[in-house]
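Engineer: Coordinates for the following, if possible.
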Amino acid sequence: MSQDIVTARDLIRSLPAVLRRFPSIARGLYYYAVKDDQKELTLGKLIERNAAKYPNRPAILFDDRTISWQEFDVWSNRIAHYLKDQGLVKGDSIAVLLDNRPELLAIVAGAGKVGVACAMLNTSQKGKVLTHSINLIEPRMLVVGEELLDHAEGIRHDIQLRHSHPLQYLSDTNTLNMFGDAPDGYVNMAQEVSQRSGTRPVLSNPVVMGDTAVYLYTSGTTGLPKAAPGSHRKFVRAYGGFGMLSLAMEPDDVLYCTLPLYHGTALLVCWGSVLAGGSAIALRRKFSATAFWDDIRKYNATTFGYVGELCRYLLNQTPSDQDRNHHLTKMIGNGLRPSIWKEFKKRFGVDMVAELYASSEGNIGFINFFNVDNTVGFSTAPYKLVKYHEGTRDPVRNDKGRLQEVKKGEPGLLIGEITKKWAFEGYTQKDATEKSTLREAFKKGDAWFNTGDVLKEIGCRHLQFVDRMGDTFRWKGENVSTTELENIIDGSGMVQEAIVYGVEIPNTNGKAGMVTLVPNDPDAAFDTDKLFAYLQENLPPYAVPVFVRVTHAIEKTGTFKYRKVDIQKLGYSLDQPHVDVYAWLPGTSGYTQLTPALVADIDSGGVRF
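Structural biologist: Just a heads-up that it's a prediction; the model follows:
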């Protein structure tokens, strides 16, 4: 269990670095705090500023392509005119199904200039899930890249698009000058866009900060995805809060992004930060641990966007004398576990970890402004940490029906107050929005956003992520945090990655702990005795996983989230080929490999846990 504490001395130690960023911080405070949703401060305006100020500096780097800010602005204007010519107006939406490539950013920018929102489709979705995601928004058009045409073809007759030419196609080329041929039933969008004006479109009903710019989807790991509208305000807040307040981005900076652009961390946080500095974003379609540092050197990147698992993959690579041969000094993202935080910084020479806490739909965010280890930082938004019912998203209410704050240092459910300044944009489904809203929490008429996450204060109003609600299980009358248990297992030095969850055993109360892990050396026999001894030394008996599944890979979503529900459904079954499952049987002092006969004995209640 982490014992990290943030002290005043930690903050004072960081002051020299903070003071060097002061001009950027002063600008960032303005943009982060802008309240007027009717202000014509939008994504398009931010791009136009960079085009005027840094016309010839790179805006996007991709493979061997370099697109300047002026070229990008003109390109987005052409897209805006095309959409306008097709009868799309402010308040309409289009669905976007593209890999990480410049065309995706250009479409988001161009659509935003005429008030059309882009639904950012998860590129791993197919069939019914993809159909659901598209129909949820009721877009006018679907823009699909050649690389994902099969996904679109599989559902084209099931989706509801409200336009006479609903299917727009982009070849998998440099579409600024190579249009390719569109398949039957699709419009060659790049060819049409090339014939439009590159001047800024003029609207009778201008786009304002409160208008929806994008729809971002939940990952759908626990059911069908939900769509969360993201206004231009979210880009402006990321521009000021992450790009200026935290990273102090400059024109010479290059941010390397392999995270999928359909996700908020990449689109809002990473691109928003780049916009703030007039910097460049270097894109790669998908993350590659082996190509990562070569790309960092190729693009001369100074910053990169991360999620915690990405950092783990990099650490799992064999150490090299090239590990510090780069100019990368900053990183921004979320989910970096305390167990690898300092090791990552030390090995790769990274100075600043701008860890953040936020969600696509939420109204609250935290940022590690002072660059302190093992914290998501602090927030200026109004929030509270409250008592909650274990294993649920539900807060505890007292006899008067009010919520109760936890004591300082205790884990609590994070909730953010919903105000005019800190609006909760919610989901497209009103019932889902209402389900995440807590009313009459502390007084009559108040409303709070329920994040569903447990955090704790570790000093100086800095928080540390503890657990995601539902990722806690109860065994032997004790509550076990999966996140903290994963951190312990990480520290064994025996695994590349590990995911912990609770599974049901017939005729027992609660859920028994189970870990699915990938060994450091998947080709060698895994030493379960060594793991058991380590767990016994570092955990109370009730927290030692009862079951261990050893595998070569753990399936994840496109945003590096584990498909925990699917793994959990497997339980301790032996249904997966080439996978070994072990159990800590009662009265034994180690793990025993399961056989079909032993599984049947457990299922029938013959083994009494």
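Engineer: Every contact and neighbour count from this point should use C-alpha atoms.
Structural biologist: Fine.
Engineer: And the contacts of stretch 237-255?
Structural biologist: 21, 24-33, 57, 268-270, 272-282, 299-305, 330, 354, 367-369 (CA atoms under 8 Å, 6 or more residues apart in numbering).
Engineer: now stretch 131-151
Structural biologist: 88, 92-99, 119, 121, 123, 125-127, 152, 155, 158-163, 165-172, 217, 224-227, 428.
Engineer: Now the buried members of those residues.
Structural biologist: Buried residues within these, counting neighbours by 16 or more other CA atoms under 10 Å: 88, 92-99, 119, 121, 123, 125-126, 152, 155, 159-161, 166-172, 217, 225-227.
Engineer: Which ones among those map onto helices?
Structural biologist: residue 152 (DSSP state H).
Engineer: From the contacts of stretch 237-255, which land in strands?
Structural biologist: If you go by DSSP state E, these have 280-282, 303-305, 330, 354, 367 in strands.
Engineer: Would you check which pair of those lies furthest apart?
Structural biologist: For the ones in strands among the contacts of stretch 237-255, the maximum inter-member distance is 22.8 Å, found between 282 and 367 (CA to CA).
Engineer: continuing past the helix or strand harbouring residue 51, what's the next helix or strand?
Structural biologist: Residue 51 is located in helix 43-53, with elements delineated by DSSP states H and E. Per DSSP H and E, the first helix or strand lying C-terminal to helix 43-53 is strand 58-62.
Engineer: and the angle from that following strand to helix 43-53?
Structural biologist: 110 degrees (axes from the mean of the first three to the mean of the last three CA atoms, to 10 degrees).
Engineer: what comes into contact with strand 58-62?
Structural biologist: For strand 58-62, contacts defined as CA under 8 Å, 6+ apart pick out 66-69, 72, 101-102, 278-284, 299.
Engineer: Likewise for stretch 424-431?
Structural biologist: 136-137, 226-230, 361-363, 418, 432-433, 449.
Engineer: same thing but 7 Å
Structural biologist: Stretch 424-431 is touched from outside by 226-229, 361-363, 418, 433, 449, with contacts defined as CA atoms under 7 Å, 6 or more residues apart in numbering.
Engineer: thinking again about what came up before, for ChimeraX, write the select line for the buried members of the contacts of stretch 237-255.
Structural biologist: A single ChimeraX command selects the buried members of the contacts of stretch 237-255 (16+ other CA under 10 Å):
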select :21,24,25,27,28,31,32,57,268,269,270,272,273,274,275,276,277,278,279,280,281,282,299,300,301,302,303,304,305,330,354,367,368,369
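Engineer: what's next to stretch 332-339, contact-wise?
Structural biologist: Among residues not part of stretch 332-339, those counted as contacts by CA under 7 Å, 6+ apart are 265, 304-308, 353-357, 374, 487, 490-491.
Engineer: I'd like the structure of this one too, to check against the first:
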Amino acid sequence: MSSADIITLPQILSRVPELVSNLPAMIKGSRMAKITDTKKPLGLGVAIEHATSINPNGAAVLYQDTELTYKQFNAWANRIADYLASIGLKKGDTIAVDIENRPELLATVVGCAKLGVCAALINTSQRGKVLVHSFNLVKPKAAIIGAELVDAIEEVRAELDLKENFFFFADQDTLENPGEAPAGYKNLASEIKDCSSENPASSKQTFLRDPLFYIYTSGTTGLPKAVVFNHGRWEKAYGGFGFSAVRLTKNDRIYTTLPFYHATGMVVCWASAIANAGSLVIARKFSASGFWDDIRRYNCTAFGYVGELCRYLHEQPEKPNDRDNQVHTIVGNGLRPSIWKGFKQRFGIDRVVELYASSEGNVAFTNVFNFDNTVGFSPVSYAIVKYDKEREEPVRNSSGNMIKVGRGEAGLMLGEITDKTPFDGYTDPEKTEKSIFRDVFKKGDAWFNTGDMMRDIGFRHAQFVDRLGDTFRWKGENVSTTEVEQILDGFDGIQESVVYGVEIPNTNGRAGMAQVRMTCSHEEFDYQGLCAYLKQELPHYAIPVFLRINEQEMETTGTFKHQKNKLKDQKYDLAQQDNAVYVLLPGESCYQKLDEETQKGIDGGAYRF
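Structural biologist: Predicted coordinates:
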């Protein structure tokens, strides 16, 4: 960390004039972010109806050649809500939703929201055992599947607890052409055709604690957990980002390539557009080479990002028209300090609304002051405490209390659990309790363990440092080491595995690496079979990049935990180990044995991970 990143009082005061000019909107957003009224109708459905009332003919959603006004989009969601109600679905029920980034996904989520039905946002890259787990975990009463995910569902359908009410959305403009639903599915576009386009009364029956959707997170251990994201939490993000931080107008267009099964796209970016009835422009997939062409095509003025996205854009060859765009604001998380200022300068970006939050967490930071190299400011109660990495636990003093770090120091981020900052938890109460520290600074207090190392840089600002425990971040996704270990151990020929994240120079996050013990010599092992198996069972970002072969018993601690710190330090460096190491290079379909020349290429940036 540079000492220049420490926030000083003169720096804070220099930002005051800009904040004062936006004070009315920020006050409104702040009030919404602190709402505790359990009887006031609120949430996504209410917000869409409000945006429709103030800008009915403005563009709500743009995708490829489709442009939907707020009036059209709202009516579509109403028809979905009306139909779902007609088949007996009601407030409190859950629907599994597996659709890639396209308008059908957004209309489905709003339709569910208006009815009070919780949409379980399945990670569209999940396959096999993980998909079955995520689907059955939330006990859905129905499933809405995009044509592009039907094959993935059909592979495991016999293992799904739900046996009826499978709906289909064609992978095309389903408002004009509903397509043909496969056997075993009802065509949702055809079913809703004659349903009511009027706002349902149920829209005004969603309140602070009512579930809006499930977002799946790897949390700190095990298979994906379904995190309850309720309407009140959405309302707080709507106020905090839409009005206070991002501050878009009805003439702004925010471009989002981030997957909408994650909160950064679904909540932060979309709420920022809805707040003042601006436009959301969505892309199915991220393309580094086509990104700025899309920005110009749709006249976008903002975009959402995760750190990898900005790095990929920054690595593209410079062009004379790099600054030929209307983007003034970007919002997201994970922009690396090493490219932060250069990225802003190259593309002519004024504001970086970097944020820190998690789907399940109760503490958030936002860069409302527009400083460089920080996740920003937090108005809620948090603490950064000293952490012992060897013992894998916070440090406590002689009185049994945890110890806050000093300015410039890094430690474990905790969020205080209060009425205003509750921890809604997971579907599993036991997992919820494991995420809570009690008696932290005084008897009876409770704090959420974020699992993240953060640095205190003063005036309630922080920097993200690293992720702790059994989860690491790669390709903008959280990877559960336990989940990957379970999948690896299920392959014939692997006796035992230990998974951890390792740093590759000039990349963001940590790449997956697995130490494996095999039933045969590594020269005879079936790497092709392993790769085919992993591609079927894991999302691409969770497949280990490196395999370290271990011929002996795995080294463990006194409490029988694998010694991951030593493995992380040695990573794939051949000079630090006698083990054979294999690597899955970008663009290759199978692992190959790592040699010194290839390692130099990896360390020197010759391969684009």
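Engineer: Out of the contacts of stretch 424-431 of the first structure, the closest to residue 394 of the first structure would be?
Structural biologist: For these, the nearest to residue 394 of the first structure is residue 449 (12.0 Å; CA to CA).
Engineer: Just confirm the closest one is within a strand.
Structural biologist: Yes: using DSSP: H, G, I helix; E, B strand; the rest coil, the assignment for residue 449 of the first structure is a strand.
Engineer: Can you get me a residue count around it?
Structural biologist: Look at residue 449 of the first structure: counted by other CA atoms under 10 Å, it has 25 neighbours.
Engineer: Same question for residue 219 of the second structure.
Structural biologist: 27.
Engineer: on that earlier part again, now the contacts of stretch 332-339 of the first structure: which count as buried?
Structural biologist: Neighbour counting with 16+ other CA under 10 Å marks 265, 304-308, 353-357, 374, 487, 490 as buried within the contacts of stretch 332-339 of the first structure.
Engineer: against the second structure, where does the helix or strand containing residue 130 of the first structure fall?
Structural biologist: Per DSSP H and E: residue 130 of the first structure is located in helix 127-137. Residues 128-138 of the second structure are matched to helix 127-137 of the first structure when aligned by TM-score structural alignment.
Engineer: what separates that stretch from the chain centre, distance-wise?
Structural biologist: Here the centre of stretch 128-138 of the second structure is set off from its chain's centre by 18 Å, with CA atoms, centre = their mean, to the nearest Å.
Engineer: cool, and stretch 49-60 of the second structure?
Structural biologist: Relative to the centre of its chain, stretch 49-60 of the second structure is centred 27 Å away, using CA atoms, centre = their mean.
Engineer: Tell me where the stretch 151-300 of the first structure has helices.
Structural biologist: Assigned by DSSP state H, counting those that start in this stretch, the stretch 151-300 of the first structure shows helices spanning 189-194, 232-238, 264, 271-277, 292-298.
Engineer: Compare these and report which one is nearest to residue 563 of the first structure.
Structural biologist: Nearest to residue 563 of the first structure, of the helices of the stretch 151-300 of the first structure and by CA to CA, is helix 264 at 18.8 Å.
Engineer: how near is residue 231 of the first structure to residue 423 of the first structure?
Structural biologist: 11 Å (CA to CA, to the nearest Å).
Engineer: Compare neighbour counts for these two and give me the winner.
Structural biologist: Counted by other CA under 10 Å, residue 231 of the first structure and residue 423 do not tie: residue 231 has more neighbours, with 22 against 15.
Engineer: Tell me who's in contact with the more buried one.
Structural biologist: Residues near residue 231 of the first structure by CA under 7 Å, 6+ apart: 209-214.
Engineer: and it, how far is that from residue 216 of the first structure?
Structural biologist: 11 Å.
Engineer: So for the second structure, the centremost residue is which one?
Structural biologist: residue 262 (3.8 Å; CA atoms, centre = their mean).
Engineer: which residue sits closest to that one, ignoring its sequence neighbours?
Structural biologist: Distances taken as CA to CA, 6 or more residues apart in numbering place residue 215 nearest to residue 262 of the second structure, at 6.6 Å, with adjacent residues excluded.
Engineer: Next, work out how far apart that neighbour and residue 260 of the second structure are.
Structural biologist: Taking CA to CA, one finds residue 215 of the second structure at 10 Å from residue 260 of the second structure.
Engineer: and what of residue 483 of the second structure?
Structural biologist: From residue 483 of the second structure to residue 260 of the second structure the distance is 22 Å (CA to CA).
Engineer: How about residue 419 of the second structure?
Structural biologist: 29 Å.
Engineer: Those two: which has the busier surroundings?
Structural biologist: Legend: neighbour count by other CA under 10 Å for residue 419 of the second structure and residue 260, higher for residue 260 (26 against 8).
Engineer: Show me what the more buried one aligns to in the first structure.
Structural biologist: With TM-score structural alignment as the criterion, the equivalent of residue 260 of the second structure in the first structure is residue 261.
Engineer: shouldn't its match be in contact with residue 267?
Structural biologist: Yes: Residue 261 of the first structure lies in contact with residue 267 (CA atoms under 7 Å); the separation is 5.0 Å.
Engineer: show me what contacts the nearest residue to residue 205 of the second structure once chain neighbours are set aside?
Structural biologist: In this structure, residue 205 of the second structure finds its nearest non-sequential neighbour in residue 41, 6.0 Å apart by CA to CA, 6+ apart. Contact partners of residue 41 of the second structure, counting by CA under 7 Å, 6+ apart, are 204-207.
Engineer: let's see it at 8 Å
Structural biologist: Contacts for residue 41 of the second structure (CA under 8 Å, 6+ apart) come out as 203-208.
Engineer: What's the local residue count around residue 431 of the second structure?
Structural biologist: The number of residues near residue 431 of the second structure, taken as other CA under 10 Å, comes to 16.
Engineer: sec struct for it, please.
Structural biologist: helix.
Engineer: Under the alignment, what does it map to in the first structure?
Structural biologist: In the first structure, residue 431 of the second structure lands on residue 432 (TM-score structural alignment).
Engineer: how close does its match sit to residue 95 of the first structure?
Structural biologist: Distance, residue 432 of the first structure to residue 95 of the first structure, using CA to CA: 21 Å.
Engineer: thinking again about what came up before, and the contacts of stretch 424-431 of the first structure, which two are the farthest apart?
Structural biologist: Largest separation among these by CA to CA: 226 and 418, giving 20.2 Å.
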